[in-house]
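# let me see the structure of the following:
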Amino acid sequence: MEIEKAYRFKLEPTSEQAKKLAQMAGCGRVVFNDSLDYVLNIIKKSVAITDKKAIYEHLNDLSYQDRKLLKKSFPNSAFLNKQLTSWKKLNHRAWLDDAFTDCLQQRQRDFVKALDEWSKGKRGFPVFRTRKLSHHSTMRFPAPKKQINIQNKHIKLPNGLGLVRYHNSQPVIGELRNATVSLNAVGEWHISIMCL
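Down below sits the predicted model:
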């Protein structure tokens, strides 16, 4: 049986890199929120409720069977990825092109997973992401073997971030499976790496 090992390191980005990380996290939030808005518009067509709070109460009060039935009308990640391509062509969303597409598509997969967990009764219906909550500022790199390179006291990240200094407290051993960069409540960036 293969055992996964997790590593977490504090990043020390330059001011320019920190700005780029914040922009990428912001793009991820927007894509998550646009995907959620798209699904809520589908729901509004099937229920006679327009108030956001009332819609959430209704959705979270639905039975397991009703949740499964409603979820069949929701788009999958592949469809949302196509939507992302069209959103990038909109004048007010053209800046989405500045973010790493793989991270944006991963946010959509995370959103679809959240919908799936809601339909199974494991959690409430997904809520809009806000910059006020630090855990909403994350980006996951789904193919870290291609996207990330650990070099002594630096981690090379894609999308023009380059070599980002990090607190190398222990060697990373194993095959990289996924990596997530996140912001904590005091404004520090960290990277979590899962290895096999």
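# hey, let's count contacts and neighbours off CA atoms from now on
Noted.
# what about the closest residue to residue 88 other than its chain neighbours, neighbour count?
Using CA to CA, 6 or more residues apart in numbering and skipping the chain neighbours, the partner closest in space to residue 88 is residue 94 (4.9 Å). Neighbourhood size, residue 94 [other CA atoms under 10 Å]: 12.
# measure residue 94 to residue 109 for me?
Distance of residue 94 to residue 109, computed by CA to CA, to the nearest Å: 21 Å.
# for residue 78, same thing?
Residue 78 is 9 Å from residue 109, by CA to CA.
# those two: which is more packed in?
Neighbour totals were compared for residue 78 and residue 109, and residue 109 leads with 18 against 12 (other CA under 10 Å).
# I'd guessed the more buried one sits against residue 77; true?
Yes - taking CA atoms under 8 Å as the definition, residue 109 is a contact partner of residue 77 at 5.5 Å.
# surely residue 31 meets residue 108?
Yes - counting by CA under 8 Å, residue 31 touches residue 108, with 7.1 Å between them.
# here is a second sequence; please produce its structure as well for comparison:
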Amino acid sequence: MQLRYQFRLYPNPGQQQSLARAFGCARVVFNDALRAREEALAAGLPYPSDGDLSKQVITEAKKTSERAWLGEVSAVVLQQALADLNTAYRNFFASVSGKRKGRKVSPPRFRSRKDQRQAVRFTRNARWRITAGGKLCLPKIGDVRVRWSRDLPSAPSSVTVIRDAAGRYFASFVVEMPGEPLPEVAAEVGIDLGLTHFAVLSDGRKITSPKFLRRAERRLRKAQQALSRKQKGSQNRRKAVAKVARLHARVADARRDHHHKLSTRLVRDNQAVYVEDLAVSALARTRLAKSVRDAGWSQFVGMLEYKAGRSGRAFARVDRWFPSSKLCGACGTVAEAMPLNVREWACPCGAVHDRDINAARNILAAGRADRLNACGGTVRPSA
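Below is the predicted model:
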């Protein structure tokens, strides 16, 4: 299993300039290659091959006065920019033809120099290395100080240097992670995700939603009001933009930390984890959009999935059309309608249910049934 390990970088001012140059060169090569392919399409010419593009936008461009500064950065960075463009085109064509699952992918777009997030990737061909002193040695950049929060499990195959919107630098390593099966336990859990409570477990426990964005709204509002009063293009406006970005980064970091701790605990304590396959992108277009984005369900479920696979635990998503909230866990009766403001309901059989706990228990039962089903079919409501 391949995983990413991310560490904070602390480049000095000279190294920051070198990284900014690498970001800019990679962006220019990406845009030049994209423009060349669009012009060939508009002229009815054959699709330029990867070799022709590399020769045109890198090798030949370095010989011109307009692009001579491309030689100031590692050639691997420029080649990886072309690889990113090829990946974007493959994903687009696979999405158009129906071979790619999930949401439709749009064609590649030009990268803007005003984009606050920049990244470049170094493969093994770039001959980057980790020095004996624990620094990251990058070609034509130098030895960058790294804060190692943990050890790498294996030798990384590549490293991506990222500058986020808050002005922080990170090194993201791709490593091959062997499986680490945990001792088997008898417990299994079904999880009902929500907004009032972030997660309700089938054993009756309710995990309160931390609402990181809601708690930071006052500080964000003041920072954004101050930003709106700054003159465009001024140094004070750039400082205000960075302050807003730092506040958003603090919210995202706190949310990610919460998701990591909760997902690790659930995977460690349960042999099987079942969740509902929510349509998060659809819910994010409703009046609950801010609360849905603040909860970060997709990120949390993704963590559950890869941690369960690494630890030898079972993980499954229950079909979103399964009536987990309206199904009586005692007799199997399905209620006709149940508005969101109804948090408790009574079944004609006499059972009184807490809506969320009942949903979590039904998700657990449906997940178990689906897991034992030899056909592997999904659980859907009956006709």
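# other SSEs contacting the biggest helix by length in structure 2?
Secondary structure of structure 2 read by DSSP state H shows that its longest helix is helix 235-269. Counting by 3 or more CA pairs under 8 Å, 6 or more residues apart in numbering; DSSP states H and E, the packing neighbours recorded for helix 235-269 of structure 2 are helix 212-215, helix 217-228, helix 297-311.
# what residues in structure 1 pair up with that helix?
Per TM-score structural alignment, helix 235-269 of structure 2 has no counterpart in structure 1.
# need the next SSE after that helix, C-terminal direction.
strand 272-276 (DSSP states H and E).
# residues in contact with that following strand?
Residues from elsewhere that reach strand 272-276 of structure 2, judged by CA atoms under 8 Å, 6 or more residues apart in numbering: 187-193, 266-267, 301, 308, 313-320, 363-364, 367.
# so which bits of the helix ranked longest in structure 1 are buried?
Determined from DSSP H, the single longest helix within structure 1 is helix 15-46. Counting neighbours by 16 or more other CA atoms under 10 Å, one finds that the buried residues in helix 15-46 of structure 1 are 17-18, 20-36, 39-40, 43.
# tell me how far the aligned partner of residue 75 of structure 2 in structure 1 lies from residue 54 of structure 1.
In structure 1, residue 75 of structure 2 lines up with residue 101, judged by TM-score structural alignment. According to CA to CA, residue 101 of structure 1 and residue 54 of structure 1 sit 34 Å apart.
# between the two, which has more neighbouring residues?
Neighbours per residue (other CA under 10 Å) separate residue 101 of structure 1 from residue 54, with residue 101 holding more: 18 against 11.
# for structure 1, what spans make up the strands?
5-12, 138-141, 149-151, 154-157, 162-166, 176-183, 189-195 (DSSP state E).
# just checking, residue 165 of structure 2 touches residue 119?
No - here residue 165 of structure 2 does not reach residue 119: they are 11.3 Å apart, not a contact under CA under 8 Å.
# who's in contact with the aligned partner of residue 88 of structure 2 in structure 1?
Using TM-score structural alignment, the partner of residue 88 of structure 2 in structure 1 is residue 114. If a contact means CA under 8 Å, 6+ apart, then residue 114 of structure 1 has 123, 125-126 as its contacts.
# ok, these in structure 2: which stay?
Contacts conserved in structure 2 for the contacts of residue 114 of structure 1, counting by both residues aligned by TM-score structural alignment, their matches' CA atoms under 8 Å: 125-126.
# check the contacts of residue 114 of structure 1 for burial and list the buried ones.
Burial by neighbour count, 16+ other CA under 10 Å: within the contacts of residue 114 of structure 1 this picks out 125-126.
# tabulate the contacts of residue 114 of structure 1 (JSON lines), appending distance to residue 143 of structure 1.
Output for those, formatted as JSON lines (distance: CA to CA, whole Å):
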{"residue": "123", "distance to residue 143 of structure 1": "27"}
{"residue": "125", "distance to residue 143 of structure 1": "28"}
{"residue": "126", "distance to residue 143 of structure 1": "25"}
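# which one of the contacts of residue 114 of structure 1 is nearest residue 68 of structure 1?
Distance to residue 68 of structure 1 across the contacts of residue 114 of structure 1 (CA to CA) is lowest for residue 125, with 12.7 Å.
# residues in contact with that closest one?
Residues in contact with residue 125 of structure 1, defined by CA under 8 Å, 6+ apart, are 56, 59-60, 114-115, 118.
# so what does it match up with in structure 2?
By TM-score structural alignment, residue 125 of structure 1 lines up with residue 107.
# for the most centrally placed residue in structure 2, give me its contacts.
With distances taken as CA atoms, centre = their mean, the residue of structure 2 nearest its centroid is residue 299 (6.4 Å). Going by CA under 8 Å, 6+ apart, residue 299 of structure 2 touches residue 259.
# that one corresponds to which position in structure 1?
Aligned partner of residue 299 of structure 2 by TM-score structural alignment: none.
# return the distance of residue 299 of structure 2 relative to residue 16 of structure 2.
Residue 299 of structure 2 is 30 Å from residue 16 of structure 2, where distance means CA to CA.
# what's the answer for residue 108 of structure 2, then?
Using CA to CA, residue 108 of structure 2 is found at 28 Å from residue 16 of structure 2.
# next, count neighbours for residue 225 of structure 2.
The number of residues packed near residue 225 of structure 2 is 12, by other CA under 10 Å.
# how close does it get to residue 219 of structure 2?
Computed as CA to CA, the residue 225 of structure 2 to residue 219 of structure 2 distance reads 10 Å.
# so what's the residue count around residue 104 of structure 2?
Using other CA under 10 Å, the number of residues around residue 104 of structure 2 comes to 13.
# ok, now which ones touch it?
Neighbour list for residue 104 of structure 2: 92, 95-96 [criterion: CA under 8 Å, 6+ apart].
# same question for residue 131 of structure 2.
137, 143.
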